[in-house]
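**Q** no FASTA, just this:
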């Protein structure tokens, strides 16, 4: 449970259980990692595993006299819907990403259509992480009264300006640049839709001295390493426990994505007191107010990214101001406790 969606599930289930609710997790995992998991060892995720999930959900739901089923990923939307129908209880789908894929290939179009078909199934409610996704669901013909914005959350004690609980490994520390250049950071997968090609082009256009440090891995890594050359250091995937330390080692987080839901990395950076430069996509403008809690650029705009980097490189006071205001905004509205409260309130509305 180290990826963003998995962390969300773990924390929501643990948090609601701590508040006295009986919550079980049915997941695809070789071995359960928590007492609340009812894991299924994955075999074939198209058709076979969702069917097994359906059967397991009905069994667990009957044992615990469940009031609702929440399906977290699109692969389980129909399985969860079938189980809820069999149990005669409410079914909620969690939508954490845009229903529209970033690419324009035939496979992307097929994925779009499959996702849309699953979303249009007769679910009782939709939990979204930002209003932007809610608007997309409404455009697909889904009743906005069935859409609930649960938002995302961040551990504002673990991600804190006062310091990380776990330092970066000594090997990673040795790879960090030791000069006075502005340290830019990126955290996430290395995929085309993340916009790193735009960031590479932007670094070719900046006038200030800067260096990018990348924490993450993915299919585009080798190609991106060649494209960035000496302007970036790729650390690969680092343990989640060390991510707070990563934010403390950089001066600015840059997220140049072409599509997003409500990216947790932005919340984490803001909670740590690290200023953010991000693209104006998905729910990002709902947590980054341009010029107030960070800087925003249009997607596919290397010139704007370069200008934002130069602006922060030459103005330390601006970096400090954005860091302070960003931390305050996240600590007010995006804590886990506030998210648990939204879950409780919305589920009561749905199940009543």
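**A** Nice, thanks for sending it over. Quantities reported herein were computed from a predicted structural model and do not represent experimental measurements. Numbers count the residues shown, from 1 in each chain.
**Q** contacts and neighbour counts: CA atoms only from here.
**A** Noted.
**Q** tell me the buried residues in the host helix or strand of residue 342?
**A** Secondary structure from DSSP states H and E places residue 342 in helix 336-351. Going by neighbour count (16 or more other CA atoms under 10 Å), the buried part of helix 336-351 is 336, 337, 338, 339, 340, 342, 343, 346, 347, 350.
**Q** what sits against residue 221?
**A** Under the criterion of CA atoms under 8 Å, 6 or more residues apart in numbering, the contact list for residue 221 reads residue 190.
**Q** quick one: it from residue 337, how far?
**A** Distance, residue 221 to residue 337, using CA to CA, to the nearest Å: 36 Å.
**Q** can you check residue 55 too?
**A** Taking CA to CA, one finds residue 55 at 32 Å from residue 337.
**Q** now swap in residue 98 and tell me
**A** 25 Å.
**Q** do the same with residue 302
**A** 37 Å.
**Q** work out the gap between stretch 246-265 and the centre of the chain.
**A** Taking CA atoms, centre = their mean, to the nearest Å, the mean C-alpha location of stretch 246-265 is offset from the chain mean by 10 Å.
**Q** repeat for stretch 94-101
**A** 11 Å.
**Q** endpoints of it, how far apart?
**A** 17 Å.
**Q** check it against this one:
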């Protein structure tokens, strides 16, 4: 092998936080990326990253298309087959959990960047599993078995990198990884791409992100039914049809928006509403603050650490969003748009991400190098001949 590095990521088929992480890291390291699946329509037009899709068999494709537990099983079969491609690199940075099923060579350095432990198996297990139904009970059996399998796989990385202190705690608790093996590097947020000057502040509130169950967008829609305020929902997902059915006239759905339009929406909003359940990190609140926009975030997950209450936004308890919006309209926040944007840029940036990841890579490759300490004889050293060997030649 030559001194090379590559990234292994579950799928590159959407524009989520994991994909942003991989793209930024691959651009910085100028290294290739191996992915389970890719969707060219979701990749930036100016991307020059070398992306290789792991070959997929027909049974595995069928299992992935079915979703749920069968999809998880497909990834368990798929990533070990990537060994031929990944073994040619000295260092592999895995992104997400699925590449952990791959078995590295003994002389490879493995850095596992973790966006979260599998949520439906761990931190959301009790809340999301229907223990009374047959499907829920079968899922419980499968999750229990999968936990055992994960615990045998998570010992393979040399270094763990969590995307937040909250995820570091999950890795330690659920996978029994010693905290000394876990580093925290927040994901890259291009805070300089956003500005309060991108648009004049308008009279709407904004939700931006995927329309999925764990994002709890239905709670936002329900709250704005009680308010005399406009809500703009930007994003797509499986929940859109249900959300549109329950939304009132003051709620407007935009669907997918371009990066330019996203910057305008952030800057023009009175505030961003962020309701996600036990969020691992959350790039959206940081992007909004980089645009000088306050964040009304749920007091949950990592969101409660991002928002400084009363200064750059407000925190709300579940069921109290409408009341929080009224309080925000009455009292506002103390920081100016510029101060909010400075707060975001100071704590989160691409430059900070790159330097911290480089430090992790340097330390990991140095500490995992195999060294053998052997003594060498001094010059003029003569090997003593054992007495038995000296007399053997004279025996009959």
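**A** Yep, that arrived. What you see is a predicted model; the values in this text were computed from it and never measured.
**Q** hmm, back to that, give the aligned range of the helix holding residue 342 of the first structure in the second structure.
**A** The alignment of helix 336-351 of the first structure onto the second structure (TM-score structural alignment) spans residues 350-365.
**Q** the matching stretch vs the first structure, mean deviation?
**A** Here the mean offset of stretch 350-365 of the second structure against the first structure after fitting is 1.0 Å, by mean CA distance after the TM-score superposition for the first structure.
**Q** which residues touch that stretch?
**A** Stretch 350-365 of the second structure is contacted from outside by 25, 28, 91, 109, 111, 158-159, 183, 185-191, using CA under 8 Å, 6+ apart.
**Q** now swap in stretch 31-46 of the first structure and tell me
**A** For stretch 31-46 of the first structure, with CA under 8 Å, 6+ apart as the criterion, the contacting residues are 23, 24, 25, 26, 27, 28, 29, 30, 49, 52, 53, 75.
**Q** right, and the pair among those with maximum separation?
**A** 23 and 49 (21.3 Å; CA to CA).
**Q** of the contacts of stretch 350-365 of the second structure, which belong to helices?
**A** Mapping the contacts of stretch 350-365 of the second structure onto helices (DSSP state H) picks out 25, 28.
**Q** which of the contacts of stretch 350-365 of the second structure are buried, as a PyMOL select command?
**A** A single PyMOL command selects the buried members of those (16+ other CA under 10 Å):
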select buried, resi 25+91+109+111+158+159+183+185+186+187+188+189+190+191
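**Q** mind listing what residue 290 of the second structure touches?
**A** 191, 192, 194, 195, 196, 340, 341, 342, 343, 344, 345.
**Q** swap the cut-off to 10 Å and go again
**A** By CA atoms under 10 Å, 6 or more residues apart in numbering, residue 290 of the second structure lies in contact with 189-196, 263, 266-267, 284, 337-346, 348.
**Q** what does residue 92 of the first structure give?
**A** Residues near residue 92 of the first structure by CA under 10 Å, 6+ apart: 68-72, 77, 80-81, 84, 122-127, 146-148, 347, 350.
**Q** nearest to residue 282 of the first structure among the contacts of stretch 31-46 of the first structure?
**A** Closest to residue 282 of the first structure, out of all of the contacts of stretch 31-46 of the first structure and judged by CA to CA, is residue 75, at 21.7 Å.
**Q** so the closest one is in contact with residue 117, correct?
**A** No - contact criterion CA atoms under 10 Å: residue 75 of the first structure and residue 117 do not qualify, at 11.9 Å.
**Q** who's more crowded, these two?
**A** residue 75 (16 against 11; other CA atoms under 10 Å).
**Q** which helix or which strand is home to the closest residue to the more buried one other than its chain neighbours?
**A** Among residues not flanking residue 75 of the first structure along the chain, residue 50 sits closest, at 6.9 Å (CA to CA, 6 or more residues apart in numbering). Using DSSP H and E, residue 50 of the first structure sits in helix 48-64.
**Q** now do that helix: distance to the chain's middle.
**A** Distance, stretch centre to chain centre, for helix 48-64 of the first structure: 27 Å (CA atoms, centre = their mean).
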